[in-house]
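Q: Provided below are the primary sequence and the corresponding predicted coordinates.
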Amino acid sequence: MAEHHYDVVVIGAGPSGEGAAMNATKHGKRVAIVEDKPTVGGNCTHWGTIPSKALRHSVKQIITFNTNVMFRDIGEPRWFSFPRVLQNAEKVMGKQVKLRTQFYARNRVDLFNGRAYFLDEHRIEVRGGKGEEILNAKSVVIATGSRPYLPPDVNFRHHRVYNSDSILKLSHTPRTLVIYGAGVIGCEYASIFAGLGVKVDLINPGSRLLTFLDDEISDALSYHLRNNGVLVRHNEQYESVEGDDHGVILTLQSGKKIRADAFLWCNGRTGNTDKLGLENIGLEPNTRGQLSVDEHYRTAIPHIYAAGDVIGWPSLASAAYDQGRSVSSDLIGDEHFRFVSDVPTGIYTIPEISSVGKTERELTEAKVPYEVGQAFFKDLARAQITGEAVGMLKILFHRESREILGIHCFGDQAAEIVHIGQAIMNQEGEANSLNYFINTTFNYPTMAEAYRVAALNGLNRIF
């Protein structure tokens, strides 16, 4: 059995693993990465972020075609099959895999295909690959990601019962769909399927959608989902899910029964830690399969780090990449280490949502004297031109100092627009001020101009 020696062994080739491996090898470390899937990119590329966003883009184009008056001359509204729309997503995934495979080759990172298993604190066996190999590592980064939590009382082997991974293999287009779980993933898929003309029931175990969002944005999302034909049911728990040849019957604890062509489970995720042999090194994940780390991403064993979804919050590809880079910074001992905490939300519903900083509720509870500046997209020339009039930008700022405290955006391109506000929020002292937006000339017509409109709107509220 061959044994190889490395400075750093990274387990998992998703965003956090890639971030850690690339940063370490750039600083002269000898690095290996172990990946149990046939291709690199992690869940992000193959099952999560990339395919669902590519899918959403195609659906948005279909919605435009079916609703824009200009296209009516071409023909009647079209019905699109789900598998056909997925083909575009698969092309994007292929491009991502090719790009990321080149990163490892170009930077001389050894890629081992197979499942990593800890023999002890420094030795990792690669199982199920071409040959059994042992990697001896000075430091290890666990970046194994997460998978959908699957309750044992739901039969996911049934051909009409799906989870947020297997839905990407859906080979037909259901006319009716029940989605259980109204977190980010559930809301995104509700938007996508409603956009394809599917009648969606969205079952939310909680009392409102995405409670971490600003209340006004959460309300707007609820309205637009319902406006697009999604029936949202709050405060409901499942009793049973039964599939037959024709569809699925969901029985709720409240006694309701809902029948649909297909069922999609989007409720919770589990860290991928169960087959790593962690018991051999004394590391114990929590009940959700996640590892706890300190403020330097170290587990209870100082030379073994963890990053990305496997440590829980915020479980975003964007944060995972930065966490992985930070792990390497700690290993190398350079000055670029940061604990990733200032993370913008990007939610790719239709329309999309993005925010950074505090919400109105948080500021009110903390008794911070804030004010609000708003810009509604329907009033912006650029949105009128593109026909994307749904949405708004909201700036929360301190009444006295005018410091920016929160940016909340809802509507087309929200995830891009939010970064302008984020850049100003991160400036030191007086440079973080509403005045920047008032005293800066924005291109016209643009969506970015929403900042000038919102800032002037907020200025008018101060007396």
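A: Alright, I've got the coordinates.

Q: please count neighbours and contacts with C-alpha atoms only from this point.
A: Fine.

Q: tell me if Glu121 really is in a strand.
A: No. Per DSSP: H, G, I helix; E, B strand; the rest coil, Glu121 lies outside any strand segment and is coil.

Q: ok, it - contacts?
A: Each residue near Glu121 by C-alpha atoms under 8 Å, 6 or more residues apart in numbering is listed here: Ile281.

Q: Leu276 versus that one, what's the distance?
A: With the distance defined as C-alpha to C-alpha, to the nearest Å, Glu121 ends up 12 Å from Leu276.

Q: then Ile203?
A: Distance from Ile203 to Leu276, by C-alpha to C-alpha: 34 Å.

Q: for stretch 167-177, buried residues please.
A: Neighbour-count burial for stretch 167-177, counted by 16 or more other C-alpha atoms under 10 Å, picks out 167-168, 170, 173-174, 176-177.

Q: next one: stretch 84-95
A: 85-86, 89-90, 92-93.

Q: same deal with stretch 236-250?
A: 236-238, 241-243, 247-250.

Q: for Met425, state which of the residues you listed is nearest.
A: Of all these, Glu236 has the smallest distance to Met425: 38.6 Å, by C-alpha to C-alpha.

Q: which residues touch Phe263?
A: Contacts of Phe263 by C-alpha under 8 Å, 6+ apart are 160-162, 177-180, 248.

Q: helix/strand/coil for it?
A: Classification of Phe263 by three-state DSSP places it in strand.

Q: quick one: it and Arg226, what's the gap?
A: For Phe263 relative to Arg226 (C-alpha to C-alpha), the value is 19 Å.

Q: drop anything exposed from the contacts of Phe263.
A: Buried residues within these, counting neighbours by 16+ other C-alpha under 10 Å: 160-162, 177-180, 248.

Q: put this next to the first one:
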Amino acid sequence: MEFDYDLFVLGGGSGGVRAARLTALDGHKVALAEESRMGGTCVIRGCVPKKLMVFASEMPWTVDLARNYGWDAEPGRFDWDAFRDRMHSELDRLENAYETNAEKAGVEIFKQRARLTDAHTVELADGTTKTAKHILIAVGGHPVRPDMENADLGIVSNDVFHLETLPKKLLIVGGGYIGCEFAGVFNGMGVETSMFIRKAQILRGFDDEARGHVADCMQQRGITIHTGCAPTAIEERDGGIWVKGSNGHEEVFDALLWATGRKPNTKGLGLEEIGVELNRQGAICVDEYGQTAVPSIFALGDVIGKVELTPVAIREAVAFHKTVFKGEKTAMDYDLIPSATFTQPEMATCGMTEEEAEEKEPTDVYATAFRPMRQAFAGDEERVLFKMLVSKESGKVTGATIIGPGAAEMMQFVAVAMKMGATKEDFDRTCAIHPSMAEEMVTLKEPVRSLS
């Protein structure tokens, strides 16, 4: 059978575009459909604008620091309109780059929604159909609101970047990394920020000691965290949004941000009708090579619900390209993936948490918390945290956590060492850079506790 394309990609995010470009550059005929904006969640409504907002929100802290170093500095007034407009100009530039680079590689782009009608056929929103030997689904996910009355009074993360004005008082519901990151952002921009979280602590799934450290720092910076609390009632009241929590707390806010999770964008794609299996969360089930139950259809990125990080989607795309178009069967390596949470303070991790290590093998825990030189001189009481988990049997570093300024920048290179199988002895025999925060990773001497 002759097909219109060798590959048809659904989704113009980082993973989909990478797979499309690599395949087109190899001389194959490739098409891509994107119903929204090229660049996907990360570029348009996620990592990039979020990080720009983090930078903006940290400026008052920088000004305070400068003043304590002798500079005559005042923060002044934050101009949300000016920042927002410049941010969107940058997003427009990045979107254009994504589109231009894909087209230069030879990818034909359809700016409309697509769905599958069989194992090799894609139907576009305008009713036209295209056939492809291989189909790749990389449509990502979306934030969700809870199923409760008046939930639509609240916004979700996608809406944050388009706010007409900053609220004076904000409630964030949800204590995951998205909720905690935006709590730091809005607090830094001068918004009175509160959080409702159902559990006893923020950042479920991360190292318990690290979670507690970040929570303490957030509260010291002025964020109010109501733990063990979920909204039970929401109403428009007194010119704002009245929210009652399960702990009995009631308050009126100018805005409510739902940070209660994300779901894959699999609805309405015709997947189950043609035999593609979905799990209970609606994510596409794939094997180690990204292949679905329908041999010609593959999937990657947030839509498969494995590790929802942009660099992971890009690596999954490379593995897909090698497997399908290079004849080199390549499975994505999900071991020791570093990640950063751009809370304030910033947290970066790689490998196991202490709780995971305790379940797996005897482990020595090395940790230290201290005031770094830069902040200590300025009278800032906030402490950074460095933590390392070491296998007693092999001596290998199996987990690392850094909390503090530049945590992500430091962890990137710690992760390289860990991926190479570095032992604690390797770190010990590496000379420190002094004075720096990062030197703590090579000067941790005695374990603070052992897990048996």
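A: Done, it's in. This is a predicted model, so every value here is computed, not measured.

Q: Ser139 of the first structure reaches Ala20, doesn't it?
A: No. The pair Ser139 of the first structure and Ala20 fails to qualify as a contact (C-alpha atoms under 8 Å) at a distance of 11.4 Å.

Q: between Ile203 and Leu276 of the first structure, which one's more packed in?
A: Ile203 (23 against 18; other C-alpha atoms under 10 Å).

Q: give the equivalent position in the second structure for the more buried one.
A: In the second structure, Ile203 of the first structure lines up with Phe196, judged by TM-score structural alignment.

Q: and if you look at Ala54 of the first structure?
A: Match for Ala54 of the first structure (TM-score structural alignment): Leu52.

Q: ok, now Ile350 of the first structure?
A: So Ile350 of the first structure corresponds to Gln344, using TM-score structural alignment.

Q: what's the average distance of the lengthiest helix in the first structure to the second structure?
A: Scanning the first structure for the longest helix, with DSSP state H as the assignment, gives helix 82-106. Here the mean offset of helix 82-106 of the first structure against the second structure after fitting is 2.6 Å, by mean C-alpha distance after the TM-score superposition for the first structure.

Q: centre of the chain to that helix, how far?
A: Put simply, helix 82-106 of the first structure sits 18 Å off its chain's centre (C-alpha atoms, centre = their mean, to the nearest Å).

Q: same question, stretch 422-432 of the first structure
A: With C-alpha atoms, centre = their mean, you get 26 Å for stretch 422-432 of the first structure.

Q: go through it and flag the buried ones.
A: Going by 16+ other C-alpha under 10 Å, stretch 422-432 of the first structure has these buried residues: 422, 424-425, 432.

Q: and the buried residues of stretch 167-177 of the first structure as JSON lines, adding secondary structure?
A: Below are those laid out as JSON lines (three-state DSSP):
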{"residue": "Ile167", "secondary structure": "helix"}
{"residue": "Leu168", "secondary structure": "helix"}
{"residue": "Leu170", "secondary structure": "coil"}
{"residue": "Thr173", "secondary structure": "coil"}
{"residue": "Pro174", "secondary structure": "coil"}
{"residue": "Thr176", "secondary structure": "strand"}
{"residue": "Leu177", "secondary structure": "strand"}
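
Q: which pair of the residues you listed spans the longest distance?
A: The two members of those with the most space between them (C-alpha to C-alpha) are Leu168 and Thr176, at 16.8 Å.

Q: what about the helices in the first structure?
A: Under DSSP H, the first structure gives helices at 15-26, 42-46, 49-67, 82-106, 184-195, 215-227, 317-332, 360-365, 381-386, 414-425, 435-438, 450-459.

Q: can you pull the contacts of Ala370 of the first structure?
A: Small correction: residue 370 of the first structure is Tyr, not Ala. Tyr370 of the first structure touches 363, 396-399, counting by C-alpha under 8 Å, 6+ apart.

Q: can you tell me which of those stay in contact in the second structure?
A: For those, the aligned pairs still in contact in the second structure (both residues aligned by TM-score structural alignment, their matches' C-alpha atoms under 8 Å) are 363, 396-399.

Q: returning to that earlier point: who has more neighbours out of Ser139 and Ala20 of the first structure?
A: Remark: of Ser139 of the first structure and Ala20, Ala20 carries more neighbours, 31 against 19, as counted by other C-alpha under 10 Å.

Q: residues contacting the most centrally placed residue in the first structure?
A: In the first structure, the C-alpha nearest the mean C-alpha coordinate belongs to Leu316, at 4.5 Å (C-alpha atoms, centre = their mean). Applying C-alpha under 8 Å, 6+ apart, we find Leu316 of the first structure in contact with 308-309.

Q: separation between it and Asn43 of the first structure?
A: Counting by C-alpha to C-alpha - Leu316 of the first structure and Asn43 of the first structure are separated by 11 Å.

Q: could you do Leu276 of the first structure as well?
A: To Asn43 of the first structure, Leu276 of the first structure is 17 Å away according to C-alpha to C-alpha.

Q: check Trp313 of the first structure too.
A: Trp313 of the first structure is 16 Å from Asn43 of the first structure, by C-alpha to C-alpha.
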